[in-house]
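Chemist: Provide a 3D model corresponding to the input given below.
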Amino acid sequence: MSENKPLDREFAYTSVHFNTARTTLYRLAGIKLADSKDAMVYSRLVRRIRTLKLAGFSAYFEHLLSHENEHQEFINALTTNQTAFFREPHHFEVLKQYLIDNPDTRRIWCAASSTGEEPYSIAIVVAEHFNSFKTPIEIIASDIDSGVLKKAEMGIYPLDRIDTVSDIRKKRFFHRGRGAQLGNVRVVPELKQMIKFIRINLLDSFWSLKTPIDVIFCRNVMIYFDKETQEVILKHMMNSLSEDGLYIAGHSENFNMFPQIITAVGQTTYRPVKGLMSAKT
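Modeler: Reported below is the predicted structural model:
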């Protein structure tokens, strides 16, 4: 990338700035940014520079070093959140069957909840299984980005976001907005009450979760970590699962390089290797 300030850029932005952003994000969140993300980093961080009324990128990184409360804003700015209701629908069929086969299921964790579409999809499947919003299953939804967690907790979405949801589910689980909310939908309060939203950094050595967990949804997240970080997080997750627990990954993820930790049991679905589980209730 150019070392100079392009005419269409408000602030000088060099490869040094880009690499500082990359190394800082890796240190704080374990996420590796590709070389192609330089323009994205500029557009995302320039908003923080304007908000803080700083002179430029160098001043921003100095601010970041001396203000720990900016760390979360930095992570929020650079993490990508792409999701949809019932994305990769075969996984929700897997969840349905798991609930049938494992009537003692008590805990499901959505480890990258983003703006909430995934955990609400999970909650819908659970509510349908029990034909009730009152179920014995605890659903935990977490994300490293505190901003998207707030959106998830609100449970308000543009109407077209539920285009792929069946009419029966639309009627049962969503309310159409009126007045100022015209054009939006809101998940029904009973569905929201089924989910506990908390912030979790997967790099942390301790997660504030009760264990064992029966099902973990962690889809299209590991692709942002290097192999060493993947191994650490996967081992932590497998140790948090029940012995017959299920780990559901994204379509672009494959963990065949960790046969000592995790074993495939279906299309992007895994179980912990027998004997690995050491989680305590």
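Chemist: C-alpha from now on. contacts and neighbour counts both.
Modeler: OK.
Chemist: Which strands or helices does the longest strand along the chain pack on?
Modeler: Assignment by DSSP state E gives strand 241-248 as the longest strand of the chain. When contacts are defined as 3 or more Cα pairs under 8 Å, 6 or more residues apart in numbering; DSSP states H and E, strand 241-248 packs onto strand 213-217, strand 269-272.
Chemist: One more, please, to line up against the first structure:
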Amino acid sequence: MNTLNENDFIRLYTFIQKKYGINLSKKKQLIEGRLNSTLLSMGFNDFSDYVDFILTKSTEKDVEVLLNKLTTNYTYFMREKTHFDFFSHNILPSLVKNKKDKVLSVWSAGCSTGQEPYTLSILIKEFLGKDAPNWDTRILATDISQKVLLQAQKGLYPGDSLKDMPNEWVRKYFNRVANTDQYEVTPELKANVIYKTFNLMDPIHFRIPFDVIFCRNVMIYFNQPTKDALVDRFYDSTNPGGYLIIGLSETINKHSTKYKYVVPAVYRKI
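Modeler: Sure, this is the predicted structure:
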């Protein structure tokens, strides 16, 4: 197995952290273990040549392969259900009551393979009921990986992944693929989610600010200064009265952020 010398390790993790915010400064063994097969498949004899290539000649596709190897796009339907309950029972009633333009702007940042934005879309449709067609509820879903975004756009999931969803939702919002245990998101639900490739290190210049930003279990890869800067950008992109929801295992600096703490992992722009 190829080993990564200290200089190449520093060059590689510095590049990844600067451009993508991902802190791998303590993950030398992980990098070695996960990238050896990539070196072989690309014809590199050692890490030095590979790191040179990534820093000087790589394409977006090459870097995406690198990031997919080193990070985990782990998610599932109804993950951290307390967030969805709070969204349904607290956030949506407040937003809908005060919205005159009938536009809900929700961003799933780091959406992975789509379970989160599709679930949010279902929750909104269920809450609005018959009035849903009168609202613009399209959800922006972004990720740095085109690979997971393509999976999300297909909206195809194994039956076992739906086990925590109410049976009524499965019947209404998924179609079983004939002779398989695969379920496909309905065209109506797909149309309510807009997928885009986006690097969270980039400036946030979307068309309108957001009522709710979900960014869960993404910042676990970031160091504190990177997290603080991203939360500041989120704040500037949030409507007054809007919310930021992060993962239950994550924290943000309550003393420096302008968001106000609401409940665990939920913050609001007052």
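Chemist: picking up where we left off before, can I get the helices and strands packed on strand 241-248 of structure 1 in TSV with mean neighbour count and distance to N256 of structure 1?
Modeler: Formatted as TSV, these follow (neighbours: other Cα atoms under 10 Å; distance: least, Cα to Cα, whole Å):
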stretch	mean neighbour count	distance to N256 of structure 1
strand 213-217	25	18
strand 269-272	22	10
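Chemist: will you turn these into a markdown table that also has distance to R107 of structure 1?
Modeler: Shown next, in a markdown table, are these (distance: least, Cα to Cα, whole Å):
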| stretch | distance to R107 of structure 1 |
| --- | --- |
| strand 213-217 | 5 |
| strand 269-272 | 15 |
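Chemist: ok, back up a step: tell me the residues of structure 2 aligned with the longest strand of structure 1.
Modeler: Aligned using TM-score structural alignment, strand 241-248 of structure 1 spans residues 238-245 in structure 2.
Chemist: with structure 1 superposed, average distance for the matching stretch?
Modeler: Superposing on structure 1 and averaging over aligned pairs (mean Cα distance after the TM-score superposition for structure 1), stretch 238-245 of structure 2 comes out at 0.5 Å.
Chemist: got the buried residues for that stretch?
Modeler: Across stretch 238-245 of structure 2, burial judged by 16 or more other Cα atoms under 10 Å covers T238, N239, G241, G242, Y243, L244, I245.
Chemist: which residues touch the last one?
Modeler: Counting by Cα atoms under 8 Å, 6 or more residues apart in numbering, I245 of structure 2 makes contact with H83, V212, I213, F214, C215, R216, A265, V266, Y267.
Chemist: Identify the residue of structure 1 aligned to L67 of structure 2.
Modeler: In structure 1, the residue matched to L67 of structure 2 (TM-score structural alignment) is I75.
Chemist: Please look at its match and I31 and confirm they touch.
Modeler: No. Assessed by Cα atoms under 8 Å, I75 of structure 1 is found out of contact with I31, at 9.6 Å.
Chemist: Spit out the residues that contact the two alike.
Modeler: Contact criterion Cα under 8 Å, 6+ apart; residues shared by I75 of structure 1 and I31: L25.
Chemist: Settle it for me: which of these two has more neighbours?
Modeler: Between I75 of structure 1 and I31, counted using other Cα atoms under 10 Å, I31 has the larger neighbour count: 23 against 20.
Chemist: Just give me the match in structure 2 for the more buried one.
Modeler: Using TM-score structural alignment, I31 of structure 1 pairs with I22 in structure 2.
Chemist: Name the nearest residue to the most centrally placed residue in structure 1, ignoring sequence neighbours.
Modeler: Residue closest to the average C-alpha location in structure 1 (Cα atoms, centre = their mean): A112, at 1.6 Å. Excluding its sequence neighbours, the residue lying closest to A112 of structure 1 (Cα to Cα, 6 or more residues apart in numbering) is D143, at 4.8 Å.
Chemist: give the contact list for the one you found.
Modeler: Applying Cα under 8 Å, 6+ apart, the residues near D143 of structure 1 are A111, A112, S113, S114, L149, I198, R199, I200, N201.
Chemist: can you rerun that using 7 Å?
Modeler: Listed by Cα atoms under 7 Å, 6 or more residues apart in numbering, the contact set of D143 of structure 1 reads A111, A112, S113, S114, L149, R199, I200.
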